[in-house]
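Peer 1: fold the following, please.
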Amino acid sequence: MTPHRRIALLGSPGPVEDLLEDMLELAVRGLPPAYADGEFAFTRRGRRATDGSWSAAPEGRSVRYSAIVALGVATLPEERQRAALAGDTALELTGRLVARLPGVTGLGDAALICWAAAETGHPGLEAALHRLAELDDGCAGEPQIYTVEAAWALAALVAARAVGGSGPGADGRLERARARLLAGLSADRLYRHVLGERSGPLVPWYRAHVGCFADQVYPLQALARLHAATGDGEALAAADRVAAGICAAQGAQGQWWWHYDARTGGVVEGYPVYSVHQLAMAPMALLDLADAGGAAHLDEIALGLAWMAERPETPESLIDPHLALTWRKAARNDPKKLVRGLRATSTRAVPGGRLAVLDRLYPPVVVDRECRPYELGWLLYAWLFEPHARGRS
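Peer 2: Purely as a prediction, here's the structure:
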């Protein structure tokens, strides 16, 4: 069987290729148990029986995760889409999300729905762009905006532009979204959790210098795609800078660490290490960068994938083929998140001052037994996305 193009980039056939092919099949099987009434659950939470076996029960609902799954499933042929969505297609799922847009109040959620409308060729794209514009205008006077949501807004506008979507003031909005992301990186090595003022309502003062892994991946992806669409060299340089930063900080066994000091690029706190980062989000962003003409970080991608097969933190597998899911993360035995808070505070005052004793007091030996649908959605999108294949649903 010929491997998918992105999988083939990693080199000759071997364990990593086999892992990815198995995971793509697992994602298709694992999505229907979280899908009900045209919407995805927030999570499938693990439950342990008295005999030691595990099951996973759906909990809650999530528009955001539904939109991400729509993006991922849209990369599949129609019959596989219907298998993943219990008979529906990505276009039909996106249609339900577009219909809900008047009640959507989060910029990130609206951006993802708009992005999905562009990728699936949904006729409601213009309406989605109008709603995105309304919510973006509402953020204009705020002192801070979440970095992830700003990145999704740019990615959505780039995707819409590629299929002829306009929306109100399209060129100006694209430029504003671009400028917002580039400005957020101007004085730092990596991205902080918020763009805008250093202190404000969205993060406490002692974490103002911190950015999480998602805060790096999504801007990297959006800026790489902007360059691919428009030839924006400044955007490509910024994407390359962020990619070099997270790759330089990658763990020796392939861990994509969680919290960074945006000022220096150093790791504030490594754990949890998330399955979705290893299998999907890091590869997705880095492969988009390579497709756009930026640096190829294939060795780092492969090392991150290898962590899923074997890791120093725990001998327990994070992949459950029977339940068709990946368990969410390997984490510290620190339910109150004390390590995260202490390391944020210490590195705020002294960059690099991570209080090493905490590694011994709170070892990373816990497996978080849940799986959120977006994890499988990004897995499909990371490895099956093709820039020329938009609107295929």
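Peer 1: contacts, neighbours, all on C-alpha from now
Peer 2: Fine.
Peer 1: pull out the buried positions in the helix or strand in which residue 304 is found.
Peer 2: Per DSSP states H and E: residue 304 is located in helix 298-309. For helix 298-309, burial by neighbour count (16 or more other CA atoms under 10 Å) applies to 298, 300, 301, 302, 303, 304, 305, 306, 307, 308.
Peer 1: mind listing residues that contact it?
Peer 2: For helix 298-309, the external contacting residues (CA atoms under 8 Å, 6 or more residues apart in numbering) are 9-10, 16, 247, 250, 253-256, 275, 278-279, 282-283, 286, 317-319.
Peer 1: tell me the contacts of the residue nearest the centre of the chain?
Peer 2: Central residue of the chain (CA atoms, centre = their mean): residue 281, 4.7 Å from the mean position. Contacts of residue 281 were listed using CA under 8 Å, 6+ apart, and they are 217, 378, 379, 382.
Peer 1: tell me the SS of the first one?
Peer 2: It refers to residue 217. Classification of residue 217 by DSSP: H, G, I helix; E, B strand; the rest coil places it in helix.
Peer 1: count of neighbours near the residue lying closest to it once chain neighbours are set aside?
Peer 2: Distances taken as CA to CA, 6 or more residues apart in numbering place residue 285 nearest to residue 217, at 5.9 Å, with adjacent residues excluded. Residue 285: 24 surrounding residues under other CA atoms under 10 Å.
Peer 1: and residue 73, by the same measure?
Peer 2: Residue 73: 34 neighbours (other CA under 10 Å).
Peer 1: how close does it get to residue 309?
Peer 2: Per CA to CA, to the nearest Å, residue 73 is found 25 Å from residue 309.
Peer 1: would you map the strands across the stretch 101-250 of the chain?
Peer 2: 144-146, 194-196, 210-212 (DSSP state E, counting those that start in this stretch).
Peer 1: residues of the second one that come out buried?
Peer 2: Within strand 194-196, the residues that qualify as buried are 194, 195, 196, counting by 16+ other CA under 10 Å.
Peer 1: want to put them side by side, so please do this one too:
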Amino acid sequence: MRPQIEASGEPNGAASDAHRSALVPLSIAGLAKTWNSESRLYDRQLRKRKLDRTFGTENLTGSCICLIGVDRFQAVSQSLPADPRQTLDSAITLHRKRHYVGGFGLLVWANAVTGGVELADLERLADNSLDNMRNVVGMTTMETAWLLSGVLHELNQNWADRPERLARLVLRELHERFVPHAGMMMHAGADGRIKDRARRNIANFADQIYSLQAFAFAAIVLGSEAALKTAIHLAETIVARQGPLGQWWWHYNATRGTIAERYPVFSVHQHAMAPMALLTLQRAGGPNHRNAISRSYSWLNNNELGIDMVDPEAETIWRDIERDESSAVSLLRKAQHLLSPKHLPENDNSPSLKVNFETRPYEWAWCLYAAAIADSANKGRHLA
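Peer 2: Coordinates of the predicted model:
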């Protein structure tokens, strides 16, 4: 039987109308020029102010997020050249070729909200079985949260024993990575890949915020009070550590509940990922973090460098403010985090900073997704 959970109502005034009115058209314009008519994927991005190809697995994960964000913000779907079904088919083919197991959750999510194929058919076409939990325990926490969110959206569309069982198994795995006394998520599970276990206690903001969102989805779909409680605890922790200008810092010591590395501060965290997760938590019955969201947006034009990250002329929001240092120095700092977990950036006096003039397609997509939730737009197949 499908459980129910009482929601606290619509989000009220959490996101600034002025910010949304400025960011939405830029996001639409960005997505239009990064969709590739040949590959039928969102596999181009701005790098050093110029349009270039995406790197690594970004063509797969970014395209899936673009499908999710565009579908959530229905008003934009008709103004983009991309055919969602063609992009989904191309993403499925790409996954089969690349077999990036960690990105499969995003593919499941995109497939569910766009009305794609049956889950069993998706697994067959993408050559990936969700019954292999060994793949799940090897995922980073961000990837595990993606998978939980994807399966929950599938379950919301097609309530059946198998997706429900899968959702509960992945939810349990995600719960095991939460550190109650610190209120944070580890970067990986105890049986994760060696390279991820090596920095298991040094988790990033993506590990925290995608998990928060996934726990909130679990509260909505499964009626899980434990998931809602964890989401509330996690949200309280990261909000308490929000920077003086509304920054969401990049790395945390998950066993201590402290900040491990402040920079880069990413624009997408400020205008999209934090707002969408905190608003989803409210939809699930959690508290209203309106002030944290407002401060999150305000960083875009009230930040450490005193510049506006929103660039109407370039039709984008620039990617981040980061340390102005060499690659060698950056690698040394990362090694310090692993070898000396007591090192805290609060002792770092005013680092030299610069803007990273880059934007990736998924950043615009999550911006639209967050705006649609804030505007209480018709959610269609989406959970929030």
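Peer 1: the helix holding residue 304 of structure 1 maps to which residues in structure 2?
Peer 2: Counting by TM-score structural alignment, helix 298-309 of structure 1 pairs with residues 290-301 of structure 2.
Peer 1: any idea how far the matching stretch is from the chain center?
Peer 2: Mean-position distance between stretch 290-301 of structure 2 and its chain equals 17 Å (CA atoms, centre = their mean, to the nearest Å).
Peer 1: and the residue nearest to residue 217 of structure 1, what is it in contact with?
Peer 2: For residue 285 of structure 1, the contact set (CA under 8 Å, 6+ apart) comprises 217, 218, 220, 221, 382.
Peer 1: which of those residues ranks first by neighbour count?
Peer 2: residue 220 (30 neighbours).
Peer 1: that one contacts residue 243, correct?
Peer 2: Yes - contact criterion CA atoms under 8 Å: residue 220 of structure 1 and residue 243 qualify, at 6.9 Å.
Peer 1: shared neighbours of these two, which are they?
Peer 2: residue 286.
Peer 1: how big's the offset between the helix or strand that the helix holding residue 304 of structure 1 is followed by and structure 2?
Peer 2: Using DSSP H and E, the helix or strand that directly follows helix 298-309 of structure 1 along the chain is strand 319-320. On superposition with structure 2, the average gap between strand 319-320 of structure 1 and its aligned counterparts reaches 1.4 Å (mean CA distance after the TM-score superposition for structure 1).
Peer 1: would you check that residue 120 of structure 1 makes contact with residue 163?
Peer 2: No - with contacts counted by CA under 8 Å, residue 120 of structure 1 stays clear of residue 163, the gap being 10.1 Å.
Peer 1: and residue 251 of structure 2, what is it in contact with?
Peer 2: With contact set as CA under 8 Å, 6+ apart, residue 251 of structure 2 has these partners: 202, 203, 204, 205, 259, 260, 261, 262.
Peer 1: any idea what it aligns with in structure 1?
Peer 2: In structure 1, the residue paired with residue 251 of structure 2 is residue 259, using TM-score structural alignment.
Peer 1: so where do the helices sit in the stretch 1-150 of structure 1?
Peer 2: Along the stretch 1-150 of structure 1, the stretches classed as helices by DSSP state H, counting those that start in this stretch are 5-8, 15-30, 63-73, 78-84, 90-99, 107-120, 125-139, 147-162.
Peer 1: nearest to residue 355 of structure 1, out of these?
Peer 2: helix 147-162 (27.3 Å; CA to CA).
Peer 1: report the distance from that closest one to the chain centre.
Peer 2: 13 Å.
Peer 1: now stretch 161-177 of structure 1
Peer 2: 23 Å.
Peer 1: now the terminal residues of it, how far apart.
Peer 2: Stretch 161-177 of structure 1: ends 13 Å apart by CA to CA.
Peer 1: and the buried residues of helix 298-309 of structure 1 as TSV, adding distance to residue 77 of structure 1?
Peer 2: Putting the buried residues of helix 298-309 of structure 1 into TSV (distance: CA to CA, whole Å) gives the following:
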residue	distance to residue 77 of structure 1
298	27
300	29
301	26
302	26
303	29
304	28
305	25
306	28
307	30
308	27
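Peer 1: rewinding a little: now the residue nearest to the centre of structure 1: how far from residue 149 of structure 1?
Peer 2: Distance of residue 281 of structure 1 to residue 149 of structure 1, computed by CA to CA: 15 Å.
Peer 1: again with residue 138 of structure 1
Peer 2: 13 Å.
Peer 1: cool, and residue 293 of structure 1?
Peer 2: Distance of residue 293 of structure 1 to residue 149 of structure 1, given as CA to CA: 25 Å.
Peer 1: out of these two, which sits in the busier spot?
Peer 2: residue 149 (22 against 15).
Peer 1: counterpart of the more buried one in structure 2?
Peer 2: Residue pairing (TM-score structural alignment): residue 149 of structure 1 is matched to residue 143 of structure 2.
Peer 1: hmm, that match is touching residue 103, no?
Peer 2: Yes - the pair residue 143 of structure 2 / residue 103 is scored as a contact, 6.6 Å apart, by CA under 8 Å.
Peer 1: what about the helices in the stretch 151-300 of structure 2?
Peer 2: 161-175, 194-197, 205-222, 225-240, 267-268, 274-283, 290-298.
Peer 1: next, the angle from the last one to helix 274-283.
Peer 2: An angle of 160 degrees separates the directions of helix 290-298 of structure 2 and helix 274-283 when computed by axes from the mean of the first three to the mean of the last three CA atoms, to 10 degrees.
Peer 1: mean shift of helix 290-298 of structure 2 relative to structure 1?
Peer 2: Helix 290-298 of structure 2 sits 0.5 Å off on average (mean CA distance after the TM-score superposition for structure 1).
Peer 1: any idea how many residues pack against residue 50 of structure 2?
Peer 2: When neighbours are counted by other CA under 10 Å, residue 50 of structure 2 comes out with 12.
Peer 1: just give me the match in structure 1 for it.
Peer 2: Checking TM-score structural alignment: residue 50 of structure 2 goes with residue 56.
Peer 1: identify the residue nearest that match in space, chain neighbours excluded?
Peer 2: residue 46 (4.3 Å).
Peer 1: and that neighbour, what does it touch?
Peer 2: Applying CA under 8 Å, 6+ apart to residue 46 of structure 1 gives the contacts 54, 55, 56, 57, 369, 370.
Peer 1: how close does it sit to residue 166 of structure 1?
Peer 2: Residue 46 of structure 1 sits 43 Å away from residue 166 of structure 1, going by CA to CA.
Peer 1: same check on residue 332 of structure 1?
Peer 2: From residue 332 of structure 1 across to residue 166 of structure 1, the span is 46 Å (CA to CA).
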